[in-house]
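Undergrad: Return atomic coordinates for the entry below.
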Amino acid sequence: MVISTTIADSDQNLHSTFASRYVRTSLPRFKLPDQSIPKDAAYQIINDELMLDGNPRLNLASFVTTWMEPECDKLIMSSLNKNYVDMDEYPVTTELQNRCVNIIAHLFHAPIGEDDAAVGVGTVGSSEAIMLAGLAFKRKWQAKRKSQGKSCENPNIVTGSNVQVCWEKFARYFEVELKEVKLKEGYYVMDPEKAVEMVDENTICVATILGSTMNGEFEDVKLLNNLLMKKNEETKWETPIHVDAASGGFVAPFLYPNLEWDFRLPLVKSINVSGHKYGLVYAGVGWVVWRTKDDLPDELVFHINYLGSDQPTFTLNFSKGSSQIIAQYYQFIRLGFEGYKDIMTNCHENTMVLKEGLEKMGKFNIISKDIGVPLLAFSLKDSSKYTVFNISESLRRFGWIVPAYTMPPDAQHISVLRVVIREDFSHSLADRLIADIIKVVHELEGARFTADTSGARDGGTVEHVEHGLRPMERGIAKYLRRFIHGKKTSSVC
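TA: Next comes the predicted model:
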């Protein structure tokens, strides 16, 4: 076994302590090396650097799946060399994608017959899916305006200021104004009434979120649909709705089957969902489905034949891997409705375990809702001594990655911590996280040992703060206490 560490002794070169077994020259950081090195050395250099990354399963900032079954891992590895766009060469992969689109469309109650094909496409993630849905809305709006002899200038989308940054990207890249409904303290999702008030004849769609990244809450799509139908009837504008279900699309059908948010509502014309979130697939795969074929303009669909047969395509990317699409189909047939429901129920229960533990501490306000995606967002009741950012930073030494952030306008004075509960976050990990948060809060409130020897001399502070410290910290405290009182010692542990 080769044991090594890789360190950077300058900004330009990498040196490996084990490399003398293979090569004695350092590697340039930003230029191609002059010569090849053995595969073992290349592997070890990269592997050593990657050890400094965080543990994906302790990354509670991310919605993205970090564990799959070994059988699915095998399918992914066996298909890494398949380019999805080569539909003529890999027709089975194309068929699996089409099956996934139809499964999702039926899950979201698209009005399609048993023998009809659903309209949708696999994407790299929800960001690409949102771009495609936004383009379809823009082109539909432009076509209608042209047919009416009206200007196509200044299209806009109405949404909440809690939208994910991909919506801002779409607006900037494709020259669409983003009209945002501001948030307020205690109400951290888009207000449907305010959203409908902002709709005008240039609004290409209203975008609503099923599972806000800020606090996991579902926006009221049904109320938005009803209010917008009334306004459309009065104005004859026919403004549609897009549902960004990146986080909640694979949660709501299993935990809240009677909640009306999808194609059961007549103004919902397209929905995006992330397969790599609660679809339970590694990054990156997303999906976008349309209500009917008429909601996707034909002019956006390209037909190519230089890879074989005629291939219709509507994506921003061209070449992409097949692995995640195959993995998505594996999860669908492996788990079925019952399996997904069990997993989402378990995630919800673990969220409640964490919530109860935090509530018992009495230090936090829970701002998540019980109905939403499995996550917990919480703020400090008192931020005068320390902040959520201090807690987030302190938790990193235990391996936890828990993000702290401020809410969007006009609630930016509220700072929160957020924990996303995924399939691989167990009850025991929830208990462990609660215990570590208690330790961190205890330390930040003044119980953490410090090397303030003057305080120790005056009042025995060292002995007072030892309670609750980790073994190594207690050892250091014991050593310093002996040193302060003039006792010799040969060990710090």
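Undergrad: Please count neighbours and contacts with C-alpha atoms only from this point.
TA: Noted.
Undergrad: Which residue ranges of the stretch 151-300 of the chain form helices?
TA: Using DSSP state H, counting those that start in this stretch, the helices of the stretch 151-300 of the chain run over 165-173, 192-198, 221-235, 252-255.
Undergrad: Now do Tyr256 against Gly372, distance only.
TA: Separation of Tyr256 from Gly372 (Cα to Cα, to the nearest Å) stands at 9 Å.
Undergrad: List the buried residues for the helix or strand harbouring Thr93?
TA: Applying DSSP states H and E as the criterion places Thr93 in helix 91-107. Across helix 91-107, burial judged by 16 or more other Cα atoms under 10 Å covers 93-94, 96-102, 104-107.
Undergrad: how far off helix 91-107 does the helix or strand that it is followed by point, in degrees?
TA: Using DSSP H and E, the helix or strand that follows helix 91-107 in sequence is strand 119-123. Angle, strand 119-123 to helix 91-107, by axes from the mean of the first three to the mean of the last three Cα atoms, to 10 degrees: 120 degrees.
Undergrad: Let's have the helices of the stretch 151-300 of the chain in JSON lines, adding mean neighbour count.
TA: Below are the helices of the stretch 151-300 of the chain laid out as JSON lines (neighbours: other Cα atoms under 10 Å):
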{"stretch": "helix 165-173", "mean neighbour count": "15"}
{"stretch": "helix 192-198", "mean neighbour count": "18"}
{"stretch": "helix 221-235", "mean neighbour count": "17"}
{"stretch": "helix 252-255", "mean neighbour count": "21"}
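Undergrad: Compare these and give me the one nearest Glu473.
TA: When the helices of the stretch 151-300 of the chain are compared by Cα to Cα, helix 165-173 sits nearest Glu473, at 41.9 Å.
Undergrad: Need the contact partners of that closest one.
TA: For helix 165-173, the surrounding residues in contact (Cα atoms under 8 Å, 6 or more residues apart in numbering) are 127, 130-131, 134, 176-178.
Undergrad: Here is the second sequence; please produce its structure so I can put it next to the first one:
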Amino acid sequence: TVLLSLDVFGFSVSRSALDVTGSPRTHVPVCSGGVPASFPARTIKSVCWEKFARYFEVELKEVKLSEGYYVMDPEKAVEMVDENTICVAAILGSTLNGEFEDVKLLNDLLVLKNKETGWDTPIHVDAASGGFIAPFLYPELEWDFRLPLVKSINVSGHKYGLVYEGIGWVVWRTKEDLPEELIFHVNYLGVDQPTFTLNFSKGSSQVVAQYYQLIRLGHKGYRNVMENCRENTIVLREGLEKTEKFNIVSKDEGVPLVAFSLKDSSSHTEFEISDMLRRYGWIVPAYTMPPNAQHITVLRVVIREDFSRTLAERLVIDIEKVMRELDKLPSRVVHKISLGEEKSEANGDKLRVTVKKSDMEMPREIINGWKKLVSDRKKTNGIC
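TA: Prediction:
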């Protein structure tokens, strides 16, 4: 398992260090070396990173997203690096839209900054989602140990590693990149056993399952699985595009998923679509983007190994049904009520009051709105 895993990440086996743990916890041993002070370049808030920063009193610096650009900007990330930075983290497979961050550009920019400053700031790649995708679908993409500043990589075996939930892998470039002071040695099991995880007693079934999958499928098998996922992603994306109702937010190169938003959300929202799809047996999350892009709402469908072409076509059909049902419902109307064009005696301004109410809201709320409207009118010019 160790040999195969390291081969996937483009690295020689001879001088490596590897650990097996639950995927979210891999960030703690990875980033705990040295004296933590600042840790820039997170673009998407994840509770595992926030826990690490709080437990180890690390300043977590985040590169803000912007509309249309939902991954880390390497130039902005490098600008945030200072002499106390312990590492820069890049995501291979955004939670929001599956996009791969440009680890190669980040590495090149950071190499220049390290030369200018004399610092030695490394890179950690959070490949939880993309670590078992990029090696098979995009083998020429440089994101792993082929880049000199990439010192550690974590990947989830329970995502596209095709194993049960709860297994994650973290690989260091060399043993020297894993500080010795973080390793504890115990011999109460009869032999010396080094350990540096935060996990305690845990079964080995997940490790065995990962070993079985790697042996059974091999490179060719994993490549076939990932290519099939990509093909079904294309089927779903093209089906949604044909409806002419959605903008595709996800990218062609990345995790096999489709993230999309409504072209026109004035009548209905992505949350309504998500809710109504449950009636057809689909759990499709709707969520807003992080700050600076939080006015954007998207739906996301992750294509797994067992998500067939037939299911992709069926999902498109069910989404079209939902859209037709929503079109039959009353729209979210904005009522503009003009209370006269006469000028106010007080200040000579035209008086126009706009009340925004949904036709689907409770009648009591509508009545209260009208009462407030009349009350405000009385206070303004004394006319009922």
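Undergrad: After superposition, what's the TM-score here?
TA: The TM-score (TM-score structural alignment, normalised by the length of structure 2) is 0.84; 330 aligned residues with a Cα RMSD of 1.2 Å.
Undergrad: between Tyr256 and Gly372 of structure 1, which one's more packed in?
TA: Remark: of Tyr256 of structure 1 and Gly372, Gly372 carries more neighbours, 23 against 12, as counted by other Cα atoms under 10 Å.
Undergrad: Quick check: the more buried one touching Phe218?
TA: Yes - shown here, Gly372 of structure 1 and Phe218 form a contact pair, counting by Cα atoms under 8 Å, at 5.3 Å.
Undergrad: overlap in contacts of those two?
TA: 210-211, 248.
Undergrad: In ChimeraX, how would I select the buried members of the residues you listed?
TA: Remark: buried members of the shared contacts of Gly372 and Phe218 of structure 1, expressed as a ChimeraX selection using 16+ other Cα under 10 Å:
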select :210,211,248
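Undergrad: Nearest residue to the residue positioned nearest the centre of structure 2 in space, ignoring adjacent ones along the chain?
TA: The geometric centre of structure 2, computed from its C-alpha atoms, lies nearest to Thr95 (Cα atoms, centre = their mean), at 1.4 Å. If the residues on either side of it in the chain are set aside, Thr95 of structure 2 comes closest to Ile44, at 7.6 Å by Cα to Cα, 6 or more residues apart in numbering.
Undergrad: correct me, but that neighbour touches Pro290?
TA: Yes - judged on Cα under 8 Å, Ile44 of structure 2 makes contact with Pro290 at a distance of 7.2 Å.
Undergrad: quick one on the thing from earlier: now render the helices of the stretch 151-300 of structure 1 as CSV, adding distance to His413 of structure 1.
TA: Below are those laid out as CSV (distance: least, Cα to Cα, whole Å):
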stretch, distance to His413 of structure 1
helix 165-173, 20
helix 192-198, 21
helix 221-235, 27
helix 252-255, 30
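Undergrad: Figure out which of those helices is closest to Leu395 of structure 1.
TA: Between Leu395 of structure 1 and the helices of the stretch 151-300 of structure 1, the tightest spacing by Cα to Cα is seen for helix 165-173, at 26.3 Å.
Undergrad: That closest one maps to which residues in structure 2?
TA: On structure 2, the counterpart of helix 165-173 of structure 1 by TM-score structural alignment is residues 47-55.
Undergrad: how big's the offset between the matching stretch and structure 1?
TA: Compared with structure 1 after the fit, stretch 47-55 of structure 2 shows a mean deviation of 1.5 Å (mean Cα distance after the TM-score superposition for structure 1).
Undergrad: just the helices in the stretch 201-350 of structure 2 please.
TA: Using DSSP H, counting those that start in this stretch, helices in the stretch 201-350 of structure 2 cover 205-243, 270-277, 309-328.
Undergrad: mind checking which of these is nearest Val71 of structure 2?
TA: helix 205-243 (20.3 Å).
Undergrad: between that closest one and strand 17-21, how big is the angle?
TA: Using the same axes, to 10 degrees: helix 205-243 of structure 2 against strand 17-21 is 80 degrees.
Undergrad: For helix 205-243 of structure 2, list every residue counted as buried.
TA: Going by neighbour count (16+ other Cα under 10 Å), the buried part of helix 205-243 of structure 2 is 206-207, 209-211, 213-214, 222-223, 225-230, 232-237, 239-240.
Undergrad: dump the residue contacts of the residue mapped onto Leu141 of structure 2 from structure 1.
TA: Under the alignment by TM-score structural alignment, Leu141 of structure 2 pairs with Leu259 in structure 1. If you count contacts by Cα under 8 Å, 6+ apart, Leu259 of structure 1 has them with Ala252.
Undergrad: Leu259 of structure 1 and Leu375 of structure 1, how far apart?
TA: Counting by Cα to Cα - Leu259 of structure 1 and Leu375 of structure 1 are separated by 19 Å.
Undergrad: circling back to that earlier point, among the contacts of helix 165-173 of structure 1, which lie within strands?
TA: With DSSP state E as the criterion, strands contain 177-178 from among those.
Undergrad: Among the contacts of helix 165-173 of structure 1, which one has the most neighbours?
TA: Busiest of the contacts of helix 165-173 of structure 1 [other Cα under 10 Å] is Ile130, holding 28 neighbours.
Undergrad: Now do that one against Ser274 of structure 1, distance only.
TA: In terms of Cα to Cα, Ile130 of structure 1 sits 11 Å off from Ser274 of structure 1.
Undergrad: Out of the helices of the stretch 151-300 of structure 1, which gets nearest to Lys182 of structure 1?
TA: Nearest of the helices of the stretch 151-300 of structure 1 (Cα to Cα): helix 192-198, 9.1 Å.
Undergrad: Can you spell out the matching residue range in structure 2 for that closest one?
TA: Under TM-score structural alignment, the match for helix 192-198 of structure 1 is residues 74-80.
Undergrad: related to what we said a few turns ago, looking at the buried residues of helix 91-107 of structure 1, which is nearest Trp141 of structure 1?
TA: Ala105 (23.6 Å).
Undergrad: For the closest one, what is the corresponding residue in structure 2?
TA: Using TM-score structural alignment, Ala105 of structure 1 pairs with Leu6 in structure 2.
Undergrad: okay but its match is in contact with Val13, surely?
TA: Yes - using Cα under 8 Å, Leu6 of structure 2 is in contact with Val13, at 6.2 Å.
Undergrad: picking up where we left off before, touching the match of helix 192-198 of structure 1 from outside, list them.
TA: By Cα under 8 Å, 6+ apart, the list of residues contacting stretch 74-80 of structure 2 from outside reads 40-41, 61, 63, 88, 102-103, 105-106, 109-110, 113.
Undergrad: Stretch 130-141 of structure 1 too?
TA: 155, 166-167, 170, 174, 204-205, 242, 244, 270-272, 288, 295-297, 300, 314-316.
Undergrad: Could you give the number of residues near the residue nearest to Thr95 of structure 2?
TA: Other residues close to Ile44 of structure 2 by other Cα under 10 Å number 21.
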